[in-house]
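Student: structure for the following, please:
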Amino acid sequence: MTPITEVEGRRIPLSNLEKVLYPATGTTKGELLHYCASVAGALLAHLHNRPVSFLRFPDGPAGQHFFTKNPPPGTPSWVKIAEVPRSAGQVARQVVVDDLATLMWAANLVVEFHTPQWQADAPARADRLVLDLDPGAPASVVECCAVARWLRGRLAADGLHAYAKTSGSKGLHLLSPLEPTPSEQVSAYAKTLAREAEAALPELVTHKMAKALRPGKVFIDFSQNAAAKTTATPYTVRAKERPTVSAPVSWQEVESCAAPADLTFLIGDIGPRLERDGDLLGPLVDLDRAGRLP
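Tutor: Coordinates of the predicted model:
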């Protein structure tokens, strides 16, 4: 029998709580749901008013993965849905995770949360810039940190504040809060930054996606600023071998990173980090920190 829990007055069936999703750590689905509930304050702040894309992995990271932007079959009637413009004048419908009940319903589907750089009521007007630093082996997050330090200074020169989080995979994401700006302008600016970084750090950086150019270098993926693209939401758990989290990190941690393990965080690490540091990406939702593109 599927247990039913009540969250904020909503009845939510939670299934297969004992199922081991991550054999490498023995992490169960119940533990994954507990994690989402325990970090809900921080996670919901970054999901707020953004249409969500789900990467579902119901049988764990080794099972089938499927990416969905449409509301999944069986979505309850009380879940908030946003209408999102698509190309050729079409409109799509996507879930917005704005409360704890919706978060727990979605977490029960076993998902990574991915969100665009704009809010549901202002499509294609980005309120944040993202630079995805993706290392090509043998480069690792250590090299990403070196690139991130250069980019932080470059953004500061344009009056923009930069904040970092792990991707939850191999790399690092840099984010900068913006006054709402057309996504295409943000994309163009991000591409310029990536090219400048490559010119300044040619041994370390490529701004081109070609696999042949990437061994030992950090690819700066600026394309996630495009209105149609999404990025892993802060605090989401990833469908990797272990339950790694896309975790905010301090600049002190970026500067002192000497090995990938220094910036690898599992679900059990996040609660204590939030208690100690608060939400290190809190400034992303602070309008006073929002910058303007030059």
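Student: all contacts plus neighbour counts: C-alpha atoms, from now on.
Tutor: OK.
Student: buried sites along stretch 116-132?
Tutor: Within stretch 116-132, the residues that count as buried by 16 or more other CA atoms under 10 Å are 116-120, 123-132.
Student: then stretch 172-191?
Tutor: Buried residues in stretch 172-191 (16+ other CA under 10 Å): 172-184, 186-187, 189-191.
Student: try stretch 256-276
Tutor: So, applying 16+ other CA under 10 Å, buried residues of stretch 256-276: 257, 263-267, 270, 273.
Student: those residues: which two are farthest apart?
Tutor: 257 and 267 (19.9 Å; CA to CA).
Student: in the stretch 51-200 of the chain, which spans are strands?
Tutor: Counting by DSSP state E, counting those that start in this stretch, residue ranges of the strands within the stretch 51-200 of the chain are 53-56, 66-68, 81-85, 91-95, 111-115, 125-135, 163-166, 172-182.
Student: of those, which approaches residue 290 most closely?
Tutor: strand 172-182 (4.3 Å).
Student: quick one on the thing from earlier: want to throw the strands of the stretch 51-200 of the chain into TSV with distance to residue 199?
Tutor: Listed next are the strands of the stretch 51-200 of the chain as TSV, based on distance: least, CA to CA, whole Å:
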stretch	distance to residue 199
strand 53-56	34
strand 66-68	35
strand 81-85	37
strand 91-95	39
strand 111-115	30
strand 125-135	16
strand 163-166	22
strand 172-182	19
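Student: now do the same end-to-end measure for stretch 273-289.
Tutor: 22 Å (CA to CA, to the nearest Å).
Student: which other residues reach it?
Tutor: Contacting residues not belonging to stretch 273-289 are listed as 42, 45-46, 128, 161, 163-164, 175-179, 248-250, 290 [CA atoms under 8 Å, 6 or more residues apart in numbering].
Student: what residues are up against residue 84?
Tutor: 51, 91-94, 120, 123.
Student: quick one: the helices in the chain?
Tutor: 29-38, 40-47, 100-108, 141-157, 183-200, 251-256, 267-277 (DSSP state H).
Student: report the distance from the first one to the chain centre.
Tutor: Relative to the chain's own centre, helix 29-38 is displaced by 18 Å; criterion: CA atoms, centre = their mean, to the nearest Å.
Student: what's the answer for the last one, then?
Tutor: The gap between the average C-alpha position of helix 267-277 and the chain average comes to 17 Å, counting by CA atoms, centre = their mean.
Student: quick one, that helix and helix 40-47 angle?
Tutor: Here the directions of helix 267-277 and helix 40-47 differ by 90 degrees (axes from the mean of the first three to the mean of the last three CA atoms, to 10 degrees).
Student: what of the longest one?
Tutor: Here the directions of helix 183-200 and helix 40-47 differ by 100 degrees (the same axes, to 10 degrees).
Student: quick one: list the elements packing against helix 183-200.
Tutor: Counting contacts by 3 or more CA pairs under 8 Å, 6 or more residues apart in numbering; DSSP states H and E, helix 183-200 packs against strand 125-135, helix 141-157, strand 205-206.
Student: contacts for that helix?
Tutor: Residues contacting helix 183-200 (CA under 8 Å, 6+ apart): 124-126, 129-131, 147, 150-151, 154, 204-207, 220-227, 293.
Student: before we go on, could you also do this sequence so I can check it against the first one:
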Amino acid sequence: MPGKTPTQVDGHLLALSHLDKLLWPGFTKGEALHYLAMIAPVLLPHTAGRPASFVRFPEGIDGPRFYAKNPPPGLPEWVGTAPVPSKEGPKRNVVVETLGDLVALGNLYALEIHVPQWTTTGGPERHDRLVIDLDPGPGAGMAECCAVALLTRERLADDGLTAWVKTSGSKGLHLYAPIAGATGEAVLGYAKRVAQRLERDHPDLVVHKMLKALRTGRVLVDWSQNSTSKTTAAPYTLRAVDPVSVSAPISWDDVEAGLAGSELAFTPDEVLHRVERHGDLLAGLLDPRAAHALP
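Tutor: Model prediction:
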């Protein structure tokens, strides 16, 4: 097969194509697939059971990109899907649960994976995670995000919720707290109240409204990511940004270091080394015993 490399993955034969194509400056499609294969043991538990959507960029990050919830064209039939409600009726979304799923999607340039805060088992009206997206405005940066992350962690802890954190893979941070199943509306309302209280207590640092004009020098505490229809970059996913980056789980010690000016941006190789040293820093998020009811 010209330009294709037949490869056995999880018992399936995949024709991997254009492995030497540069998708990021200095980072090829082949390197991206290698990263996916190596990171799969810690990535897949965070996508399993969740209907995925993707950012596809077949011509690299400088070319056209496509955000898709439908299975990418050419996806092998053996990749798992699940029905997801929509205004037009149930639609099938990919559920990324195996190494084969992950590599097959990557081979079709679906390299940035997003998932919602609910599973196909619980359904869209039973969320099992809360997410807070910290997005720095102009004049703010990672240090400010780290300061708000620590304040948010403290606020959640006051309500009996334990938070874990990862980089967005772009400019900000994502905080997660496992919850005992709640409706999307309840989680959204709670997250908004947390954001409003943080803004009230720290008006020079935090903003909860989406208006860009309000964000200068402050961090948006984006509570809206808890909407049932929205998705967030999955832990360990590659991001379509320059330079190549990963949405990487970090520790609260890392956040403290970021507050002091440490860079919190990680390449795929750096993330693999961190996993080798520390394991999955978000593993606790998957423990059912960590889930608590919303206040």
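Student: what does the superposition give as a TM-score?
Tutor: After superposition, the two chains reach a TM-score (TM-score structural alignment, normalised by the length of the first structure) of 0.97; 291 aligned residues with a CA RMSD of 1.1 Å.
Student: just put the contacts of residue 84 of the first structure in TSV and tack on distance to residue 197 of the first structure.
Tutor: Listed next are the contacts of residue 84 of the first structure as TSV, based on distance: CA to CA, whole Å:
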residue	distance to residue 197 of the first structure
51	31
91	37
92	36
93	37
94	35
120	32
123	29
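Student: top of those residues by neighbour count?
Tutor: residue 51 (31 neighbours; other CA atoms under 10 Å).
Student: isn't that residue right up against residue 92?
Tutor: No - taking CA atoms under 8 Å as the definition, residue 51 of the first structure is not a contact partner of residue 92, at 10.3 Å.
Student: how about residue 209 of the first structure, what does it touch?
Tutor: So residue 209 of the first structure contacts 219, 221 (CA under 8 Å, 6+ apart).
Student: swap the cut-off to 10 Å and go again
Tutor: With contact taken as CA atoms under 10 Å, 6 or more residues apart in numbering, residue 209 of the first structure is in contact with 134, 219-221.
Student: residue 229 of the first structure: neighbour count?
Tutor: Residue 229 of the first structure: 13 neighbours (other CA under 10 Å).
Student: for it, which non-adjacent residue is spatially closest?
Tutor: residue 116 (6.1 Å; CA to CA, 6 or more residues apart in numbering).
Student: state the distance from that neighbour to residue 4 of the first structure.
Tutor: Where residue 4 of the first structure is concerned, residue 116 of the first structure sits at a distance of 32 Å (CA to CA).
Student: then residue 218 of the first structure?
Tutor: Taking CA to CA, one finds residue 218 of the first structure at 46 Å from residue 4 of the first structure.
Student: who has more neighbours, the two?
Tutor: Between residue 218 of the first structure and residue 4, counted using other CA under 10 Å, residue 218 has the larger neighbour count: 29 against 12.
Student: and that one, what does it touch?
Tutor: Per CA under 10 Å, 6+ apart, neighbours of residue 218 of the first structure: 132-137, 139-141, 143-147, 171, 198, 203-207.
Student: measure residue 74 of the second structure to residue 107 of the second structure for me?
Tutor: Relative to residue 107 of the second structure, residue 74 of the second structure is positioned 10 Å away (CA to CA).
Student: more neighbours, the two?
Tutor: residue 107 (23 against 10).
Student: what sits closest to the more buried one if chain neighbours are left out?
Tutor: residue 16 (6.0 Å).
Student: residue 248 of the first structure contacts residue 234, doesn't it?
Tutor: Yes - contact criterion CA atoms under 10 Å: residue 248 of the first structure and residue 234 qualify, at 6.9 Å.
Student: overlap in contacts of these two?
Tutor: Counting by CA under 10 Å, 6+ apart, the residues touching both residue 248 of the first structure and residue 234 are 165-168, 173, 279, 281.
Student: got JSON lines for these, with distance to residue 240 of the first structure too?
Tutor: Output for those, formatted as JSON lines (distance: CA to CA, whole Å):
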{"residue": "165", "distance to residue 240 of the first structure": "17"}
{"residue": "166", "distance to residue 240 of the first structure": "13"}
{"residue": "167", "distance to residue 240 of the first structure": "11"}
{"residue": "168", "distance to residue 240 of the first structure": "8"}
{"residue": "173", "distance to residue 240 of the first structure": "17"}
{"residue": "279", "distance to residue 240 of the first structure": "23"}
{"residue": "281", "distance to residue 240 of the first structure": "23"}
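Student: from those, which is closest to residue 239 of the first structure?
Tutor: Out of those, the member with the shortest distance to residue 239 of the first structure (by CA to CA) is residue 168, at 9.0 Å.
Student: what's the counterpart of the closest one in the second structure?
Tutor: Alignment note (TM-score structural alignment): residue 168 of the first structure maps to residue 169 of the second structure.
Student: ok, now residue 183 of the first structure?
Tutor: Superposed on the second structure with TM-score structural alignment, residue 183 of the first structure falls opposite residue 184.
Student: picking that back up, from the contacts of residue 84 of the first structure, which is closest to residue 100 of the first structure?
Tutor: Nearest to residue 100 of the first structure among the contacts of residue 84 of the first structure, with distances taken as CA to CA, is residue 51, at 15.8 Å.
Student: is it true that the closest one touches residue 68?
Tutor: No - the pair residue 51 of the first structure / residue 68 is not scored as a contact, 11.6 Å apart, by CA under 10 Å.
Student: which residues do the two both contact?
Tutor: With CA under 10 Å, 6+ apart as the test, residue 51 of the first structure and residue 68 both reach residue 94.
Student: thinking again about what came up before, for the helices of the first structure, which one ends up most surrounded?
Tutor: Here the criterion is mean neighbour count by mean count of other CA atoms under 10 Å, and of those the winner is helix 100-108, at a mean of 22.
Student: mean per-residue distance, that one versus the second structure.
Tutor: Superposing on the second structure and averaging over aligned pairs (mean CA distance after the TM-score superposition for the first structure), helix 100-108 of the first structure comes out at 0.7 Å.
Student: and that helix, how far out from the chain's middle?
Tutor: For helix 100-108 of the first structure, the separation from the chain centroid amounts to 17 Å (computed by CA atoms, centre = their mean).
Student: now do stretch 6-13 of the second structure
Tutor: Stretch 6-13 of the second structure sits 27 Å away from the centroid of its parent chain (CA atoms, centre = their mean).
Student: give me the stretch of the first structure that that stretch matches.
Tutor: Residue span in the first structure matched to stretch 6-13 of the second structure, by TM-score structural alignment: 4-11.
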